[in-house]
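Engineer: okay, sequence plus prediction incoming.
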Amino acid sequence: MTVLPTLLDPAAPEHAANRAAMLEKLDALHAEHAKAVAGGGAKYVARHRARGKLLARERIELLIDPDTPFLELSPLAGWGSDHTVGASLVTGIGVVEGVECVITANDPTVRGGASNPWTLKKALRANEIAHTNRLPCVSLVESGGADLPSQKEIFIPGGALFRDLTRLSAAGIPTVAVVFGNSTAGGAYIPGMSDHVIMVKERAKVFLGGPPLVKMATGEIADDEELGGADMHARTSGLADHYAQDEPDALRQARRVVARLNHRKAHPDPPLAEPPKYDAEELLGLVPTDLKAPFDPHEVIARLVDGSDFDAFKPRYGPSLTTGWARLHGYPVGILANAQGVLFSEESQKATQFIQLANQRDIPLVFLHNTTGYMVGSRYEQGGIIKHGAMMINAVSNSTVPHLSVLLGASYGAGHYGMCGRAYDPRFLFAWPSAKSAVMGPQQLAGVLSIVMRESAAARGTPYDEEGDAALRAMVEEQIEAESLPMFLSGRLYDDGVIDPRDTRTVLGLCLSAVHTAPVTGVRGGFGVFRM
């Protein structure tokens, strides 16, 4: 075995300072997660419970197998917007009767579970995960439909939700809808387009038009039960496949539906794996508070992979990018991890070859980000940094093995692209609270703007306003710093969640298990033209 050694000293002052800073960021993160869990607040939670109903996460807990984890996705959706953190929807991956499923659950304590623009983005991302990884999708439905003040941002793109359900079914990926309350107007198509539908007695309300709309449109006077009650749909319309007496009964029936799906993973689960040799707690102190200071990615890898066993690939060539092979929770992985931050031509060429090898071997890739981007300057431009960086991006773009990305520190510029950022469709992307991502660092971006404006003033022959320049630079730095922080980016669904560093191995293990539900197959010669 090639067990990684460690030079980390947990008692060192630097480690203690880094750890304290990380714990402070985690406290802030937990406070924001608590807002999502709180839903619409105590008043609306109490009202919901008074109606004898379970909360969204309580429904999920009854649905999934006992003592199994639920990997919640996009919990900070909508952060920094005018909408409630979490976007009135809970999404994630859980195990139901031994089957890994994507689960979505409306939170009716937030404006009746109505969908706002962030709800839509979050639901579409969950559908994408289900489709790409061939995971059955279980929808726990209770929503009044679109949040009407936001309808202009929801109506047109929102049709993709129903398109996704039909495409999942067409691809042989099961869809199950459990209706606990309202599923009206466009929302009626969720059960209408699902493979299996369960409705709760006297609670489910599924209709295209409710009593007021029907009266206005046709003059007919009808009540909720006649138009869309569970009993009517079970006896008359046939929309309900299963009729539940109450919420626990509905969730019990949902579990039985999943148990009868005959849904099989493309790859068997691996045997139990040896844990890392080193304590995950030590990950808290690895990332410096100043992201300009480098840290050794081997120390991170040693606390993630099975037995801390890692076979490096080209360790002496392009050393600011670490590449190599390992296993994580028993699954084979190729790892690309930034070390000193900057990517040079050598690192780009090394990454390109490594990605090709992973595709030849059908091995998923894990990208651990800490990069300020590709190197600039006349020497590097003349040396071909553009074409070499393009080779790496080409390889990432056309690779077909699953990609998992974790932003540890900086993830700036085209380096974010080359390391499989969100635009390059990683199967999953998570961030540590220490991560930052933007076109470039705040000081560099503000400095570039200052230089451009200074040169413009010189070209016009006008005096340059130094005080205005200083104020502008400060304002730009503050704005870019705020917009590069993980909670801001997570709120816009540029990642699948901000995670505690200590949970990284578990999160990656759950993701690897999920991606192996679908066939893991690399591309064979299907890359674009590599400029040499």
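Structural biologist: Sure thing, it's come through.
Engineer: when you work out contacts or count neighbours from here on, use the C-alpha atoms and nothing else.
Structural biologist: OK.
Engineer: the residue of the chain most remote from its centre: what's it in contact with?
Structural biologist: Among residues of the chain, the one most distant from the C-alpha centroid is residue 461; the distance is 50.3 Å, by CA atoms, centre = their mean. Contacts were defined as CA atoms under 8 Å, 6 or more residues apart in numbering; by that measure residue 461 touches no other residue.
Engineer: with residue 78 instead?
Structural biologist: Taking CA under 8 Å, 6+ apart, we find residue 78 in contact with 84, 85, 86, 87, 118, 491, 492.
Engineer: what strand or helix carries the fifth one?
Structural biologist: Secondary structure here is read from DSSP states H and E; on that basis residue 118 sits in helix 117-133.
Engineer: hmm, back to that, residue 455 versus the residue farthest from the centre of the chain, what's the distance?
Structural biologist: If you measure residue 461 against residue 455 using CA to CA, to the nearest Å, the figure is 10 Å.
Engineer: another structure for you, compare them:
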Amino acid sequence: MSDPRVENRMFWEEEERKLDELMYRAMWPGGEEAVQRLAKQGKQPVRQLIQKLIDPGTEFYELGVIAGFGMNYPDVEDVPCGGIVTGIGKIHGNWTMIIANDSRVKAGTYFPITLKKHMRAQAIAEQCGLNCVYIADSGGAYLPMQADVFPDDGHFGSMFYNMARMSAKGLKQITLSTGGNTAGGAYIVFMACQAVMIDKLAYSFLGGPPLVKAATGEVISAEDLGGARVHTQISGGADYFCKTQDEGIQIVREILSMEPPQKLHIHRYAEVPPRVPVETIYEILPAKIHQGINVRAFIQAIADDSHFIEYKKMYAPGRGDNIVTGKIRIKGIPVGVIAANGLGIIFVEAARKATEWIIRCCQEKIPLLFIQSSPSYMVGSESEHMGIGKYGADMVRAVSCAQVPKIQLVIGPDNGAANYGMCGRAYRPHFLFSTMRARTSVMSGRSAAEVLLSIEERKRAASGNPMTEGEKQAFRQKMIEKYDGEAHPFFCGARLLNDRVLKFREIRDWLAFAFEVSLLKPIGEPAFGNLRF
């Protein structure tokens, strides 16, 4: 007889192998040939520069790695990694947001997904109080899509708006220009608190030589128009002159060497490794996405000493325990947990318990971890009469108003209003991580298929052309494939509906990192609107 734990492990390891393959494609666009082209220009791959920028022996926590695949833009199907590398690393001991163009992807030009990723990184930096380093080498906006990247809020100009506002808050904006920065892209240099330019590699101008010639008749080289010497010695638009990328990296590190050390705004206890190995996650999470889970076993695999202080454990068994609440420590950091359990359907009792616990943690100024594997709130007349609408709304209100750091981790179904109550993207968690088991959509493929099929059947019957059984099955299957495909972590990750798809063995380390970064700013006082009791 087969062992389901072994089968689960084999399944998830194979799924994570597919993730590895996609991440490799994201990190090596163009392969070795593209690396050689960079070398001929005196440039290094951008991640190599980042490794030299961060403190030796420390990790770069890269975000949004699988962004940009399957976007199907005009003449461009994929934008590997969104054309830009973003993530957080330590510089002189301080966590710092790093945003770096990858010129191997369409010369570093900005597609809609590139903008979204750039500004998501800036949003994290502002929310967590991080300095920003920009490694700039971009051809500017992707001109065939100018209407989608230039004029609106959230488009190209918003990058510089964000730089200005973060600088006003005391968050340093440092730019190392390692290539061309043209038109609006020039502001990545000029809007920086301090900017470094590399001789014969870096150029920055509002209009390049072709535009200058067309507009004024002047013929001038890129170097004489806006090279490193021009802006560090004549215009004053940049501040530091260097001759190589390595020298530029060292200057950036020197600029940030005088920053005061960051402080964690919570008491951090000594770390105790889990007694239950994190590897057991591969065995305890079912390969079938909609099969119920034992979330307490999952929590034991990520918590210090596998210790979980559960709140209201005995409350309304079979209904109240579809949401599990309590406290753990992750690498010494105290964390309040709201976790979907079993099939994850949220009953009235579970919603009330979750709301109560969110508010308690906010009063105690303890950060929150939402472990999401819930397909929905309970529906039907019984639940409606018991107040699932109002108690679900209370849960959503509590999540919306929670002033403590919030992180969502998706390990299963993530559908409908349960996405709201469990702190989905719209509720601005500091970080949102998915796993290969995550499925995020308005409803499951099967549910969507039945709803849409009933509509299609009525339309066809009204027109005097009722559907055959074969047509019904084909329609149903088409809808299942569409909705389940759009719920897949690759689809969601490509569109930056999560900050990273984590392997199970990475979860504890990444959560510890994310909570540490999220706790660098003081936690404010709790304030909630009018709850419906």
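Structural biologist: Right, received. Where do you want to start? Every value quoted in this text rests on a predicted model; they were computed, and no experiment measured them.
Engineer: Provide the aligned range in the second structure for the helix holding residue 118 of the first structure.
Structural biologist: Following TM-score structural alignment, the aligned partner range for helix 117-133 of the first structure in the second structure is 112-128.
Engineer: what's the counterpart of residue 17 of the second structure in the first structure?
Structural biologist: Aligning on TM-score structural alignment places residue 17 of the second structure opposite residue 27 in the first structure.
Engineer: count the neighbours of that match for me.
Structural biologist: The number of residues packed around residue 27 of the first structure, counting by other CA atoms under 10 Å, is 11.
Engineer: endpoint to endpoint, stretch 406-419 of the first structure covers what distance?
Structural biologist: From its first residue to its last, stretch 406-419 of the first structure covers 10 Å (CA to CA).
Engineer: need the residues that contact it.
Structural biologist: Counting by CA under 8 Å, 6+ apart, stretch 406-419 of the first structure makes contact with 287, 291, 336, 341, 343, 366-374, 389, 392-393, 396, 405, 423-424, 429-441, all of which sit outside it.
Engineer: among these, which are in helices?
Structural biologist: Those of the contacts of stretch 406-419 of the first structure mapping onto helices are 389, 392, 393, 396, per DSSP state H.
Engineer: sorry, back to before: give me the element the match of residue 17 of the second structure is part of.
Structural biologist: Assigned by DSSP H and E, residue 27 of the first structure belongs to helix 13-38.
Engineer: mean per-residue distance, that helix to the second structure?
Structural biologist: For helix 13-38 of the first structure, the mean distance to aligned residues of the second structure following superposition is 0.7 Å (mean CA distance after the TM-score superposition for the first structure).
Engineer: against the second structure, where does the helix or strand following that helix fall?
Structural biologist: Scanning forward in sequence from helix 13-38 of the first structure by DSSP H and E, the next helix or strand is helix 42-50. Helix 42-50 of the first structure falls opposite residues 32-40 of the second structure when the two are matched by TM-score structural alignment.
Engineer: ok, now stretch 371-389 of the first structure?
Structural biologist: Mapping stretch 371-389 of the first structure onto the second structure (TM-score structural alignment) gives residues 374-392.
Engineer: OK, contacts around the residue nearest to residue 481 of the second structure when sequence neighbours are not counted?
Structural biologist: If you skip the residues right next to it in sequence, residue 481 of the second structure has residue 445 as its closest partner in space, 6.8 Å away by CA to CA, 6 or more residues apart in numbering. Contacts were defined as CA under 8 Å, 6+ apart; by that measure residue 445 of the second structure touches 479, 480, 481, 482, 483, 484.
Engineer: residue 445 of the second structure matches what in the first structure?
Structural biologist: Structural correspondence for residue 445 of the second structure with respect to the first structure (TM-score structural alignment): residue 442.
Engineer: same question for residue 60 of the second structure.
Structural biologist: Alignment of residue 60 of the second structure against the first structure is given by TM-score structural alignment, with residue 70 as its counterpart.
Engineer: count the residues that sit near its match.
Structural biologist: As a burial measure, residue 70 of the first structure scores 20 neighbours (other CA under 10 Å).
Engineer: okay, and the nearest residue to it once chain neighbours are set aside sits in which element?
Structural biologist: Nearest-residue entry for residue 70 of the first structure: residue 94, 4.7 Å, with adjacent residues in sequence omitted and distances by CA to CA, 6+ apart. Assigned by DSSP H and E, residue 94 of the first structure belongs to strand 89-96.
Engineer: tilt between that strand and helix 13-38?
Structural biologist: Regarding strand 89-96 of the first structure and helix 13-38, their directions subtend 100 degrees when assessed with axes from the mean of the first three to the mean of the last three CA atoms, to 10 degrees.
Engineer: which bit of the second structure covers strand 89-96 of the first structure?
Structural biologist: Going by TM-score structural alignment, strand 89-96 of the first structure lines up with residues 84-91 of the second structure.
Engineer: how distant is that stretch from the center of its chain?
Structural biologist: If you compare the mean C-alpha spot of stretch 84-91 of the second structure with that of the full chain, they lie 13 Å apart, counting by CA atoms, centre = their mean, to the nearest Å.
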